[in-house]
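# Predicted model follows, preceded by the sequence.
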Amino acid sequence: MSRKLIVDVLVCGGGSAGIVAALAAARNGAETLVVEKAPFAGGIITATGLPFFDGIAHAETHEVVVRGIPFEIGVRMGLCQPGDTHIRPHNPRIRNIEKFKLLTDELLTSRPNLQVLYHTSVCDVKADGGRIRHVMIANKDGLVTVEAKQIIDATGDGDVAAWSGSEVDKNDPLMPMTMHFRVGHVHARKGLGSEAREHLLRAQDRGELPMFYGPAIMFAFAKDEAYFHAIRVAGDGTDAADLTRAEIQGRKDAWTIFRILKTNLPEFADSYFIGSGPFIGIRETRRLVGQYVMTEDDALTSRHFDDAVATGCWYLDVHPNTTTLGSANDTERVQPSPYDIPYRALLSKDVSNLAVAGRCHSATALAASSTRVNVTAMAMGEAAGTAAALAVEANDELGQLDGTKVRERLEFVNAGPTR
C-alpha cells in the first residue's frame, strides 16, 4: 500500500527553477514539498557541472536583470555584492560546486514548512476535470501519493505537464546534449584550444570522435584544471533508451578527447581525468504549449507584458547537431535587450493547478534557447512559487490568478521583472 503526503504546493524537480520555486512558495507561507531525483539539488550546476550563473546580467551592459532569491543565492556564493547594479563578467562563475550543493541543502532545510526529498522521482500524474488530483512519486519508501493544491513542474523535461494531459511541443531535431568533464594538471597557455581542435578534427576524420564543438577549454575552477565544453550527443532526453545511450556515448567521448590531447599535446602530458558530470547536460526536450507561447520576436523586440513576472537577457543560444569549430553555434549570435517573461507563459491552458518553470515553460524553440539558462529559470521559479502560495492563500488556482497580482507580490520583495 502506498503512503500519502498532503501539502499545499508540490515542486517537481530541484534544479535551478525548482530550488527557487520551493523557497518562494515556503517563504510566502505555503506548506511545500520539493522532490528531486538526484541526491542533491542544483540541476545543471551540480548534476551536469556547468558553473556559470548565466542570465543574471546582460552581456553588453552588464546590468543586473534578475534580483530576488536568485540574486540572494549569487550573493551567498560570492558572485556579487548586495548593492551591485552591474556585474562583470556578466555570467559569474561558481568556483566550488560542492559549496553550491551545501548552500542549496541549507536553503531547502531552512524553514519548517519546507520539505525536500532527494532520491525521489515523479512517476505518474492523475488528472481529471482539468485539474491534477495527485502526483505519484517513487523513492526508498516505495510509491508515495502526493496530494497538493498547486503543482509546479520544474523537471526541465515537462514530465508533469505531459503526463497531466497538458499540451506540449518538442522540436525536431532537438539540440544536442553535452557531457561536461574536467582534467587536472594541465598547463594553460594561449592558443591551447585551437591546437586541441586540430587534433580532435583528425580524430573525427579517423572515426574516433562522432562530433564536437569548440573545444572550449576553460580554467574555471583552478589554474591547472581544464574544464571542457566540447561534447555533442544527439538524442531525446525524454526517451529512456536514448538518454542511456547518450550518457554512455558522452562518457566515451570525454575519455576519447582526454586520451587524444594527453597523447599529442605536451601541456596534457602529465594530466589526469578528474571526472565527468553525474548527468549529461540536456538543452531542450518538451516545452509547454500554455496560456501564452512566448516567441523569439517577444524577446528580440523586448515586448512589454502587463503580467510580466521575470526578465530574461541571454542570447539566442542554439546548438546544432554537427561539429562547429571554435564556437558552440553555427549561426551569428543574436543578443536581445532585457525582455519580459509573462506569467501566462508559465501556465497550462489545460490544467488549472499547474505552473511550469524553467526550460520547459511555454515558448517557441528559439525563444526557449534564450530563456533556458539557469538564472532565468530561477527567476521563473520564484514567480511560479510565489504564485502557487498566492493561489493557496486565496483558495484559487494558479491558472486563474491575475498575473499583475503575482508581479506586485514579487516586486514587494524586490523580485520580479526589472525592465
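Alright, I've got the coordinates. Numbering: from 1, shown residues only.

# CA atoms for contacts and neighbours, from now on please.
Fine.

# Could you give me the buried positions within the longest helix seen in the chain?
Scanning the chain for the helix with the most residues, using DSSP state H, yields helix 240-264. Neighbour counts over helix 240-264 (16 or more other C-alpha atoms under 10 Å) mark 243, 246-247, 249-251, 253-254, 256-262 as buried.

# all helices for the stretch 151-300 of the chain, in order.
In the stretch 151-300 of the chain, the helices defined using DSSP state H, counting those that start in this stretch lie at 159-163, 192-205, 240-264, 296-300.

# what does the longest helix of the chain contact?
If you take C-alpha atoms under 8 Å, 6 or more residues apart in numbering as the criterion, helix 240-264 is touched by 177-181, 183, 196, 199-200, 203, 208-209, 231-237, 268-271, 273, 276, 279-280.

# Now for the spatially most central residue of the chain: which residues touch it?
Against the mean C-alpha coordinate of the chain, by C-alpha atoms, centre = their mean, the closest residue is N374 at 4.5 Å. Residues near N374 by C-alpha under 8 Å, 6+ apart: 16-17, 44, 53-55, 358.

# still on that earlier bit, in the buried residues of helix 240-264, find the pair that's most separated.
Farthest apart among those by C-alpha to C-alpha are L243 and K262. That separation is 28.5 Å.

# And here is the other one:
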Amino acid sequence: MYQYSKTISREIETDVLVVGAGSAGFGAAVAAARNGAKTLIIEKGSEMGGMATTGLVGPFMTCFDDDAKEQVVKGIFDELCLRMEEKGGAIHPSKVEGMTTYSSYYIKSHCHVTPFVSEVLAITMEEMLLESGAEILYQTNVIDVIAENRRIEKVVVAMKEGLATIKAKYVIDCTGDADIASEAGFEMTIGSEKDGVMQPTSLFFEVGNIDREAFVGELESKISRLGIPGANCWSWYIEEAKENGDWHLERNEIGNYEQPIKNRWKINATRIPYIDATKSKDITKALIEGRKQVQEVLSFMRKYVPGCENIELIQVASCLGVRETRRIAGEYSLTAEDILAQKHFEDAICTFAYAIDIHNSEGGGATFKQVNHYYNIPYRCLLPQKTKNLIVAGRSISGTSEAAASYRVIPCCIATGEAAGTAAAMALNENLTPAKIDAGKLQKQLIKQGAVIKDL
C-alpha cells in the first residue's frame, strides 16, 4: 500500500456536471443547458459520441415501436437525426425499412434503423451541444470522486495542465459503466445476476471497395432462393469456411451495414466473450483479440463472399464495443417481465421498443425476444438509492441484465440522457434533490421538448 497526497489548487464550478460525452451524455448536457442550467460535460476522449463515433457502432437501432408503425423516440434524438440528414450524413429512420442493406437484411427490431456517418455524428453532436450553451472539456479523465452522505461533493479530474476538482450542484453519470456512482459508493450489480458474466464485447470496423452489385445481388439471391432471413445467409459461407479451417470465431453471422456514403460499410462480426470492461487488463486483451479477429473476417470475406474479393479496411474502432458492465441499484429496477408485460409507470420518462437482445458468450448466436408494441422506463431507474445530487443515464441505469439487453442501445440512451438533464435543471431551479422533483412536471417538460411518453 502506498499513500499519496497532493494539494489541488485548480477548481471548476458548474451547476450540472455531465461525465461522459457518449450518446447519453450528449442528451443530458443538451437538455440541462437548454433548460437553463450552467452545464459542463467532460469526456476522456477527443470527440462526442462514444460508442457511435470512436466505437464505430451503427446504425442506430430502431426508434419505432415493435410494429414498425410509430416513432417512439423523438426529442433530442430526432433533432440529431434530422440535422445529420441535412448534412448528408444520415438517413432519417422513417425512410428506412427492414430487410435492406442498411439493416444488414435483418427484419426483427430492425425496421427504421438510422444509417449515419460517424464523423458527421461527432460534428453534429458538438454543434448542438455548443448551441445549447453547455461547455465541453475533452481529454479530461476522472480519477476520484469525493462523496459524503450520498452526495457528490467534488469530482477529481486529470487535465492536460494537471489535476483539478469540479464542484457541481448536480452530477449526471453517463460513463456507461456507472464509474461515478461506483466510485461514490452507491450499490450496483455487474453482469448477469446468475453468474456475473457480461455480454460479449465487439470491435466494429469499416470497409470499402466492395463490388456492391455482386455483393448485394448474391445475398438477395440467397434470401429469395432459399427462403431464409438475410442474416442467415452468412452461415452458408461460414460453414464452408469452418470446414476449410478459415473460420475460428464464436459467431455464425456478420452484421454488414451500408452507410449513407458511397461504398462504405460498417461491419459487426467480432466477438470477445468473458471480458470485464471495468478492468484495463481485460479491455487491453479484448482490443488485441478484436484486431486479430478483424483480420480474420477480412480474409474470410475476400475468399468466400462474392463482391468482396478486393475489400479494403478503412478503419477499426479505437475503443472497445461494450454491451454490459455495471448497473446501479436504483429506486426501481426495470425487469424483462416489466418490458414484456408493457407495465404502466406513473413516472415514465421515455418509451422504447427494441428487442431484448442477449449475445451469447458461447455458440455464436443470440437470444432475441421482441417486445409487445413498446414499453416505458420510469424516472426512478435513473436514481441511485437515496441519492442527493446524482442521476444516471444510459446503459447503466437500474435494471436487470435481461432488461438492459434492450435499453442499452443508442436511441434509448439519448432519451434517458435527455430525461436526466431535464430533471437536473428542474431540481436546480427548485433546489430539490432529484428524487423530490414532480414527475408529472418532468413529463410535461419532456413532451414539450418533443419526447414521446406513451400511456400517460
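Done, it's in. Given the structure is predicted, the values throughout are model-derived calculations rather than measurements.

# Can you calculate the TM-score here?
Once superposed, chain against chain, the TM-score is 0.92 (TM-score structural alignment, normalised by the length of structure 1); 410 aligned residues with a C-alpha RMSD of 2.2 Å.

# quick revisit: just curious, which of the contacts of N374 of structure 1 is nearest to S166 of structure 1?
For those, the closest approach to S166 of structure 1 (C-alpha to C-alpha) belongs to G358, at 16.2 Å.

# Excluding sequence neighbours, find me the nearest residue to that closest one.
A377 (4.2 Å; C-alpha to C-alpha, 6 or more residues apart in numbering).

# what does A424 of structure 2 align to in structure 1?
Alignment note: A424 of structure 2 maps to A388 in structure 1; criterion TM-score structural alignment.

# give me the element that match is part of.
helix 374-393 (DSSP states H and E).

# List the buried residues in that helix.
Under 16+ other C-alpha under 10 Å, the buried positions of helix 374-393 of structure 1 are 374-392.

# so how far is that helix from its chain's centroid?
A distance of 14 Å separates the centroid of the chain from that of helix 374-393 of structure 1, by C-alpha atoms, centre = their mean, to the nearest Å.

# How many neighbouring residues does the closest residue to K386 of structure 2 other than its chain neighbours have?
For K386 of structure 2, ignoring the flanking residues on the chain, the nearest one in space by C-alpha to C-alpha, 6+ apart is R150 at 6.9 Å. Neighbourhood size, R150 of structure 2 [other C-alpha atoms under 10 Å]: 17.

# Wait, R150 of structure 2 touches P384, no?
No: using C-alpha atoms under 8 Å, R150 of structure 2 is not in contact with P384, being 9.1 Å away.

# Mutual contacts of these two, please.
Taking C-alpha under 8 Å, 6+ apart as the criterion, R150 of structure 2 and P384 both touch F186.

# Going along the chain, name the strands of the stretch 1-150 of structure 2.
11-19, 39-42, 135-137, 141-148 (DSSP state E, counting those that start in this stretch).

# The longest one corresponds to what range in structure 1?
Strand 11-19 of structure 2 falls opposite residues 4-12 of structure 1 when the two are matched by TM-score structural alignment.

# Kindly list the longest strand within structure 2.
Identified as the longest strand of structure 2 according to DSSP state E is strand 162-173.

# and that strand, what does it pack onto?
strand 11-19, helix 23-34, strand 151-159, helix 179-183, strand 390-392, helix 410-430 (3 or more C-alpha pairs under 8 Å, 6 or more residues apart in numbering; DSSP states H and E).

# which one of those lies closest to L226 of structure 2?
Nearest to L226 of structure 2, of these and by C-alpha to C-alpha, is helix 410-430 at 33.2 Å.

# which residues of the stretch 201-350 of structure 1 fall in strands?
Under the criterion DSSP E, counting those that start in this stretch, the stretch 201-350 of structure 1 contains strands at 212-222, 225-231, 272-276, 286-288, 308-312, 324-325, 339-342.

# Kindly reformat the ones you listed as a markdown table and extend each row with distance to G68 of structure 1 and mean neighbour count.
Converted to a markdown table, the strands of the stretch 201-350 of structure 1 look like this (distance: least, C-alpha to C-alpha, whole Å; neighbours: other C-alpha atoms under 10 Å):
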| stretch | distance to G68 of structure 1 | mean neighbour count |
| --- | --- | --- |
| strand 212-222 | 26 | 20 |
| strand 225-231 | 30 | 24 |
| strand 272-276 | 32 | 16 |
| strand 286-288 | 25 | 28 |
| strand 308-312 | 10 | 29 |
| strand 324-325 | 37 | 18 |
| strand 339-342 | 15 | 26 |
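
# which one of those strands lies closest to K405 of structure 1?
The nearest among those, by C-alpha to C-alpha, is strand 308-312 at 9.7 Å.

# Packing partners of the closest one?
strand 339-342, helix 374-393, helix 403-412.

# and the aligned partner of A329 of structure 2 in structure 1, what does it touch?
Residue pairing (TM-score structural alignment): A329 of structure 2 is matched to V289 of structure 1. By C-alpha under 8 Å, 6+ apart, V289 of structure 1 lies in contact with 166-169, 348-349, 361-363.
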